[in-house]
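Novice: Predicted model, plus sequence, below.
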Amino acid sequence: MNEAPQQIGDKDAQALLLQVRAWALELGFSQIGVAGIDLASAEPGLAAWLAAGFHGAMHYMEAHGLKRARPAELVPGTLRVLTVRMDYRPRGSVEDWQAVEWRGLGDPQRAQLSIYARGRDYHKVLRARLQQLATRLEQAIGPFGYRVFTDSAPVLEVELAARSGIGWRGKHTLTLHREHGSMFFLGEIYLDLPLPLSEPISAHCGQCTACIEACPTGAIVAPYRVDARRCISYLTIEHDGAIPIELRPLMGNRIYGCDDCQLICPWNKFAGKSTLPDFDEREPLRAPGLLALWAWSETEFLRFTEGSAIRRIGHARWRRNLAVAMGNALRAGSDQGISMALREALPSANELLAEHIEWALQQAQPERQAEHAHPG
């Protein structure tokens, strides 16, 4: 940050914000807002969440502690946080996209990936475009202090989005908007410009608890509180060890992330489509079968996930997730070559994968035992 922040009059600041909003729309952002940096009221909730251990193995959250709620400590000199929303529902998705996703979840042979992960890595897309936005602003007014963030640092994104009018915090802890649902990414630019603050909007979850009831693993332990250790998104992406045995049957065919709390949300019937091709579904990730993905070598995994958020979990974790889904397919009585594929992979599997493969194969045993007990 600069030692001496830019001096801008109120009238000039309003005009500048209008210009920034126009640039943001040109760059594919759907909405911008401006938040202040006093997040003191969010600190008790953050401290309680960390104390409960709900962050699981995401130790970086604990390491940064309350700095997440103190923007000026994270980036000295910060006066405002410019927040952005970028819709990611693929351009080619149909109007009844929620029904399509529920059907996919009901097909044991299919691999279900979170919608946002089927296209280009959002970190790359948002970071590049946020930088372009900051560069345009710098070209217009001269040098100023700023730092760009996209789910990449100790930033209270949802809190900042709520304070800047992007939406309200839903009971599933995601940001919600009455006219746009929750199918969007958030990004921020910490800056030392005294831009005018945006007005927050009121919450509209009411008495609805659909997201809490829909969570497959009961990870939404209370309204506005998620235990990441039970969340399928955490288990399939952040968690690098063995997936707890008691949670495996609840994961179904979800191999990367989970969208259930968003699929069930009434507000998401208004979820808008992205204006960018970046989030279009890649062919290998469009309604893929479990066996097709299981057949990928590590080289093929790296090739098919190049530029994708999926790549960062690595081939080993990818196979672990698939093994769980394949075990759940066997439990559902849907084999079609799954048992054979698992057995063929077992001799060369490392200890972690072998344990998940063996568990998966065991899921078919009760059915087989019943067949032996009642032949014909």
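Specialist: Nice, thanks for sending it over. Residues are numbered from 1 along each chain as shown.

Novice: all contacts plus neighbour counts: C-alpha atoms, from now on.
Specialist: Fine.

Novice: residues near Arg311, how many?
Specialist: With neighbours defined by other C-alpha atoms under 10 Å, the count for Arg311 comes to 17.

Novice: Enumerate every residue touching it.
Specialist: Arg311 makes contact with Phe301, Leu302, Thr305, according to C-alpha atoms under 8 Å, 6 or more residues apart in numbering.

Novice: if we go to 7 Å?
Specialist: Residues touching Arg311, when contacts are defined by C-alpha atoms under 7 Å, 6 or more residues apart in numbering, comprise Leu302, Thr305.

Novice: how about the helices of the stretch 251-376 of the chain, start to end?
Specialist: Remark: helices assigned in the stretch 251-376 of the chain by DSSP state H, counting those that start in this stretch are 260-263, 290-294, 298-304, 314-331, 338-345, 351-362, 365-373.

Novice: ignore the last one, the stretch 51-200 of the chain
Specialist: 59-64, 71-74, 97-105, 122-141, 157-163.

Novice: Identify the residues contacting the residue nearest to Val226 when sequence neighbours are not counted.
Specialist: Nearest-residue entry for Val226: Ile220, 4.4 Å, with adjacent residues in sequence omitted and distances by C-alpha to C-alpha, 6 or more residues apart in numbering. By C-alpha under 7 Å, 6+ apart, the residues touching Ile220 are His172, Ile212, Val226, Asp227.

Novice: dropping in the other structure now:
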Amino acid sequence: MKSEESLKTRLVAQAKAEGFDSCRICRPGDIPEVPGRLREFLDAERHGQMDWLAERTAWRGDPQALWPEAKSVIMLAENYGPDENPLDLLERRDRGAVSVYARHRDYHDVVKKRLKRLARWLIAAAGEAEVKVFVDTAPVAEKPLGQAAGLGWQGKHTNLVSQDLGSWFFIGSIFTTLELPVDPAEQDHCGSCRRCLDVCPTNAFPAPYKLDARRCISYLTIEHKGPVDPELRPLLGNRIYGCDDCLAVCPWNKFASRAREVKYHTRDDLRAPPLADLARLDDAGFRAMFSGSPIKRIGRDRFVRNVLYAIGNSGDAGLAEVARGLVGDPDPAVSDAARWAVARLEMK
């Protein structure tokens, strides 16, 4: 036990040296409530078009099924805090609002490299050990595991919140066959606060701690394929990739700080990009602008569709001509969004 404690102490120190802001440990079986919550979410069809959530539910609900040999799960947090309040940009209707996490390098790449280095260190330090690393791309219940390990707690908006980091942090995990000492789970500190629920423009929370992704702006602008429901389009505002509203209003952000990693600092061209410029992107221009960015994965058509919804919500009649130029776009969702934007601006 003494050697395990010593290894854990060294592991935490090495995690900080790698750039992680928090390192906590739990057991794979510490989240027995997840299968029931996942089944309820899927049965209510709140996952929308995210069919991958309905696949491999046994793994997603039980980390022990994902890798039976794993004895410990090392949960890591890395701060990506912004240098300004992202809600301020929502008032600049002729500019596009991109979620804070997507304003620079793709965090999957950055975090995974750190995880792999830490995992290699652990193998060298422990002698015999097996490891697997995950960052948001495998059927792993990372947020419940994060709470079980003590990184933070799942707030009423279902995202992880930390007393030290606020809302702005990425999480990654290292599964290992080592049996390391665990940390206490974090308790819920939301209390009676409901700011995250009340600020949601689309009422995506049917109840505290429950999300209907079909109404979530992050889902609608990133995961949803094809035209967005006309009833929801005006509620998107100028949000063209993701949404930070429920994160930004959390009072625990008083303890948050700007990201130390420069790869998470906002690119100048994504701080307040003009909608007119973004709407004119062709496929080559889109791929060049968003090379190395998580935005690249949704493709030019879905991105320009989002930009056109924002143009329609801008109230700026001068942007009608930009939208009119895309009415004949080959992509049906883009041309539909262009017609909607023109009609909305002419109505204004």
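Specialist: Arrived safely. Everything numeric in this text was worked out from a predicted model, so none of it was measured.

Novice: Distance to Leu186 of the first structure and mean neighbour count for the helices of the stretch 251-376 of the first structure - can I get that in TSV?
Specialist: Formatted as TSV, these follow (distance: least, C-alpha to C-alpha, whole Å; neighbours: other C-alpha atoms under 10 Å):
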stretch	distance to Leu186 of the first structure	mean neighbour count
helix 260-263	16	21
helix 290-294	30	18
helix 298-304	26	14
helix 314-331	25	24
helix 338-345	38	16
helix 351-362	34	19
helix 365-373	45	11
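
Novice: To Pro284 of the first structure, which of these lies closest?
Specialist: Checking those against Pro284 of the first structure by C-alpha to C-alpha gives helix 298-304 as the closest, at 7.0 Å.

Novice: That closest one aligns to what range in the second structure?
Specialist: Counting by TM-score structural alignment, helix 298-304 of the first structure pairs with residues 283-289 of the second structure.

Novice: Average offset of the matching stretch relative to the first structure?
Specialist: Compared with the first structure after the fit, stretch 283-289 of the second structure shows a mean deviation of 1.5 Å (mean C-alpha distance after the TM-score superposition for the first structure).

Novice: so who does Leu126 of the first structure touch?
Specialist: With contact set as C-alpha under 7 Å, 6+ apart, Leu126 of the first structure has these partners: Thr150, Gly187.

Novice: Check the one 5 residues further on too.
Specialist: By C-alpha under 7 Å, 6+ apart, the contact list for Gln131 of the first structure reads Val148.

Novice: Pull out the buried positions in stretch 191-211 of the first structure.
Specialist: Neighbour counts over stretch 191-211 of the first structure (16 or more other C-alpha atoms under 10 Å) mark 191-198, 200, 205, 209-211 as buried.

Novice: quick one on the thing from earlier: quick one: which of the contacts of Ile220 of the first structure sit in helices?
Specialist: Residues of the contacts of Ile220 of the first structure located in helices (DSSP state H): Ile212.

Novice: Could you find the closest non-adjacent residue to Asp280 of the first structure?
Specialist: Closest residue to Asp280 of the first structure apart from its sequence neighbours, by C-alpha to C-alpha, 6+ apart: Pro90 at 4.8 Å.

Novice: Just give the number of residues close to the one you found.
Specialist: Look at Pro90 of the first structure: counted by other C-alpha under 10 Å, it has 22 neighbours.

Novice: you'd agree it is up against Thr275?
Specialist: No. Judged on C-alpha atoms under 7 Å, Pro90 of the first structure makes no contact with Thr275 at a distance of 8.5 Å.

Novice: Return the residue of the second structure aligned against Pro284 of the first structure.
Specialist: In the second structure, Pro284 of the first structure lands on Asp269 (TM-score structural alignment).

Novice: Contacts only, for the residue lying closest to Pro200 of the first structure once chain neighbours are set aside.
Specialist: Excluding the flanking residues, the one nearest Pro200 of the first structure by C-alpha to C-alpha, 6+ apart is Gly165, at 4.0 Å. Taking C-alpha under 7 Å, 6+ apart, we find Gly165 of the first structure in contact with Gly33, Ser198, Glu199, Pro200, Ile201.
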